[in-house]
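J.: Okay, sequence plus prediction incoming.
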Amino acid sequence: MTRFATSFISSIDGTSSEISTKELCGGARIYYIFNSVFGNSLESIDPTYNLSVLDIRTAIRNSTGPRPSLFVPELAFDLLVKPQIKLLEGPSQRCVELVYEELIKICHTCGSNELSRYPRLQGKLIEVVSDLLRERLGPSSSYVESLISIQRAYINTNHPNFLGAAAAMSSVMQDKHEREKKATAAEEKRKREARRRKELNGVNGADTPEDDEDEQQQSVMPVRAVAKTQGRSMSPAVGRDGHRLGHHAASNSGGASGTAGGGKDSFLNYFFGKENGMASSAGPLPGQGAGGMPGMMPGGGRHVSQNYEPSIAASFRRGDTRPANMPMELGEEAVEDGGGLDDPSVPALTEREQLETELIRRLISSYFNIVRETTADQVPKAVMHLLVNWSKDSVQNRLVSELYKEGLFDELLYEDDAVRQEREKCEKLLGTYREAARITGEVL
């Protein structure tokens, strides 16, 4: 029993003299489970793969109740992130089961050749150790489950590694502007290609189909937008005079660089409650100078961009459900690109909803990564403490208490019939050899 317990412990610690060179075994196999199997399974989890844009939007709307929200509701983040943390429980429980199976395998392979003479004793040793491991499997699984429940019980958004709302919104706006720059560059490239084809074809002054299409888009969109304003009021950031819409459309292509700063401040002011900035952005624009350029804000205020970004912020403040960066005459075809919803019966996302869903998605990913790192560190420690180390410390005492009984000696030390017959055969053969050796010695 002592040799069996020592062999079991040394196999786990890696100090056994019979270490295999063909494959991982014992403690090395347990490390492989922790580092490669369990670690890779956690890394393969996408925290938002099962969250569609519609799910996030619905959670945001449900968390606001009957009133429109001024800010992104924090309750929506809690409602969405807790089920995602639950995804870590499956790989964690699988890790416990794999370590348990590896310990059972060690138990079956740590017997010596001498122990194989007594199959009943060997079977009892394996049975006692297996029962010990099975007893520890339940508490280990329960504790790992409680680790995941603890993470879901309290969402600590004050964690130092958490991205935070301000950083998340800054990232969202930065990506948004990057996409706009790429779209602008692609459009410029398309126009250059059209001009180059026009020059190569030798068309002097004649409009190509691409030029006609561009002119129609530039002329039709402002006219339709002005027609639309007959039925409803315009965004405060654009202005309350009809002639400002034309200036907005004209300056929309040339003010991309100024939009980045102004748009970012508008969104940050909205989401994070900078009321001074909101007030300055929400107010009507001052009069324009002689050159037609907008003036400065009173009291040394910053220049207010005429692009669509202020109109987005204004639509946030007034709860407009129309995408603010889209011309008023555009329908579902233009909205589909931002909404990402295939069902035509589902309303497309507004500009505000797009930003809110992307913000929630990034916050979920950030917090999930924190919980994932914590789980990857705590689960192996819990398994080692409650299952592996406990078994190592208790195996010797458990074997003695269960098997070291006088009434079991005859049964446990019963020798295998085949081994006994082979042993008797060898003893007879040995006696014959000795007798032959004696006779040979007398003759010589």
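T.: Alright, I've got the coordinates.
J.: alpha carbons only for contacts and neighbour counts from here, please
T.: Will do.
J.: in what helix or strand does residue 66 lie?
T.: Using DSSP states H and E, residue 66 is not contained in any helix or strand.
J.: Neighbours of it, how many?
T.: Residue 66 has 8 neighbours, counted by other CA atoms under 10 Å.
J.: Same check on residue 169?
T.: So residue 169, with other CA under 10 Å, has 24 neighbours.
J.: now do residue 156
T.: Neighbourhood size, residue 156 [other CA under 10 Å]: 11.
J.: try residue 18
T.: The tally of other residues near residue 18 (other CA under 10 Å) stands at 11.
J.: Please apply the same query to residue 20.
T.: Using other CA under 10 Å, the number of residues around residue 20 comes to 10.
J.: For it, which three-state class applies?
T.: coil (DSSP: H, G, I helix; E, B strand; the rest coil).
J.: ok, so what distance separates it from residue 3?
T.: According to CA to CA, to the nearest Å, residue 20 and residue 3 sit 19 Å apart.
J.: Use this one as the comparison:
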Amino acid sequence: MENLIPVINRLQEVFLTVGAEVIHLPQIVVVGSQSSGKSSVLESMVGRDFLPRGSGVVTRRPLVLQLVNVPPPGERTLSENGIKTEEWGTFLHCKNQVFTDFDEIRQEIEKETERCTGANKGISAEPIHLKIFSPHVLSLTLVDLPGVTKVPVGDQPDDIEQQVREMILSYISNPNCLILSITAANTDMATSEALKLARDVDPEGRRTLAVVTKLDLMDAGTDAMDVLLGRVIPVKLGIIGVVNRSQHDINTQKSMAQAMQDEQSFLQRHYPSLASRSGSRFLARTLSRLLMHHIRDCLPELKTRVTVLTAQYQGLLGSCGQPVQDQSATMLQIVTKFATEYCSTIEGTARHIETSELCGGARMCYIFHETFGRTLESIDPLSGLTTLDVLTAIRNATGPRPALFIPEISFELLVKRQIKRLEEPSLRCVELVHEELQRIIQHCSSYSTQELLRFPKLHESIVEVVTGLLRKRLPITNEMVHNLVAIELAYINTKHPDFTDAALVSASVNSAQGETLQDSGRRWKSDRAAEEKTSEEKVKSSGSAYSSPTRSPAVNLLDTPVPVSRRLTAREQRDCEVIQRLIKSYFLIVRKSIQDSVPKTVMHFLVNHVKEHLQSELVGQLYKLPLLQELLTESPDTALQRREAASMLEALQKASHIISEIRETQLW
């Protein structure tokens, strides 16, 4: 199981090359406040002074530290690494340089930090990757983060505290990381910022290991026994106490070996019952053991994650397409594919069937038979036509002489007025189908022809060509629909086999009224005689009152207002009802014809024409050698996406190969 940590280190190096964080690798993250002793703890694990020191925020970039245990120089072969020195270090940002002087490692960390953050004590999330090879270290991977700060110093930004917190949380929120929470013993553990942050993401403490530093600096008469035993802050992975080197020890260059010996002596004197479970050496062994077990537990999920991501990035790389080699062939392929997909969407045979809404031919069918059909059926044949309108038309058609029969011209005048109302919904039907044909362009671009996303200029040109073709066919289709209505208006076919015979309609109306024309005449004469008798009686009465007749003033008949409404005679009622029934009968015939003819006209003059000529129109306007280079200029986003997908896919394939090398027997 000791080989698991080097495996994770190899995986970490693989994914660092692509700068991605899609895989949460098991690692140990070191968290603590400023001056809590983080640097001293890390240096004690390495056994060397190599970290920058000073006041304020010293660690200003994450430091990914990989410790690699190697055999001593005498047991090492040249073929293993080619290095004869006992200990050395390498940085990812300068791979070909080997650092055998740990003072130079410190200087390189400082220089690389300032290169990215400047000299104003600001921080950066870009990590520094350091690998240290030594026979005196246990294989470990740790991430040292900037210390939690409260007050900005120097030129630090005002939100430096928030920046540090966000950086720490971005690391420790990874469920596959172990949190090494460092707190100084001479501070209140209950207010430890490191433990607070750890508790936010790991409330049960299942992946938190607490380290209490500076045990030798506690006030006289006090100790950290309750803290180390977990009575103050319970942590599942345990609490380990250590003794740091003092600044005097560092200034006098006290050796690490002597510092660890003094640490053990202090622990034996003050914490004899915990001495075997405390100190820097025990901390290193504990971290190595915890990390190995943690890697073992995370490995199945890690394998699954790599497999899933490999499939996803293979699909992403496929959608980006291959770089263009033959422009002519690529152009023909894209144009043909677009035209085919466009026509298939209309026919309902497209590969990508929309499930959330009607699209293409299905929507056109809905427009023809639901939207257009229901609109026509909702038009009342007699809507907007009053009885007075009908009566006026009949009178105007008779001229100066009273007509014995209903004039046919009045019927034609009124029925044409009603038929004209069918034109507007018919033209609206054309407009709706035209809009759907326009919408299919975007549908095909989004779902079927992903190549168009690679070439934005070609996409724009295809949209322009198809839109132009639709725009050219729209007035032609509208004109034909207009002609359909005009044809119906041009000749009122009263001999149509479905048209009701006028004589039958008249007879039906008479029968419904319950009287014949003669009965109506007799009744009119009787009413007239009664009126004349009443008039004579009024005249006689008037003559007895006056001895001589009086002449009434002259009356101009043209000035007499025509009554707006009056009670119609039986004949007028009959004539109006006959005309209304005939209008309704003929209107329904024409409406049925228009309802059938308009969809056919739209399909022939617009939809089918576009289907038949789309590809030839695209080829004719776009397949021109001077345009190929410009139209097939790839989108910068697509090119970048392809490179990133290819790099990530390569990293995932390497990771899969590394993980596959782990045998089941190595896990136990």
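T.: Done, it's in. Since the structure is predicted, the reported quantities are computational estimates derived from the model, not experimental observations.
J.: How far off centre is the helix or strand containing residue 435 of structure 2?
T.: In this assignment (DSSP H and E), residue 435 of structure 2 forms part of helix 423-447. Centroid separation between helix 423-447 of structure 2 and its chain, computed with CA atoms, centre = their mean, to the nearest Å, is 25 Å.
J.: Next: stretch 144-151 of structure 1.
T.: How far stretch 144-151 of structure 1 lies from its chain's middle: 17 Å, per CA atoms, centre = their mean.
J.: Report the buried residues of that stretch.
T.: Buried residues in stretch 144-151 of structure 1, counted by 16 or more other CA atoms under 10 Å: 144, 145, 147, 148, 151.
J.: What's the match for residue 510 of structure 2 in structure 1?
T.: Alignment note (TM-score structural alignment): residue 510 of structure 2 maps to residue 173 of structure 1.
J.: Report the contact partners of that match.
T.: By CA atoms under 8 Å, 6 or more residues apart in numbering, the contact set of residue 173 of structure 1 is residue 264.
J.: and it, what element?
T.: Using DSSP H and E, residue 173 of structure 1 sits in helix 165-200.
J.: buried ones in that helix?
T.: Buried residues in helix 165-200 of structure 1 (16+ other CA under 10 Å): 165, 168, 169, 170, 171, 172, 173, 177, 194, 195, 198.
J.: so residue 212 of structure 2, which of the three states?
T.: Secondary structure, three-state DSSP: residue 212 of structure 2 is strand.
J.: That one -> structure 1?
T.: In structure 1, nothing lines up with residue 212 of structure 2, judged by TM-score structural alignment.
J.: burial of residue 212 of structure 2, as a residue count?
T.: 25.
J.: How about it, nearest residue that isn't a chain neighbour?
T.: Spatial nearest neighbour of residue 212 of structure 2, chain neighbours left out: residue 241 (4.6 Å); criterion: CA to CA, 6 or more residues apart in numbering.
J.: Contacts only, for the residue most central in space within structure 1.
T.: By CA atoms, centre = their mean, structure 1 has its centre lying nearest to residue 47, at 3.2 Å. Listed by CA under 8 Å, 6+ apart, the contact set of residue 47 of structure 1 reads 84, 364, 365, 368.
J.: After alignment, which residue of structure 2 pairs with the third one?
T.: Put plainly, it is residue 365 of structure 1. Per TM-score structural alignment, residue 365 of structure 1 is aligned with residue 584.
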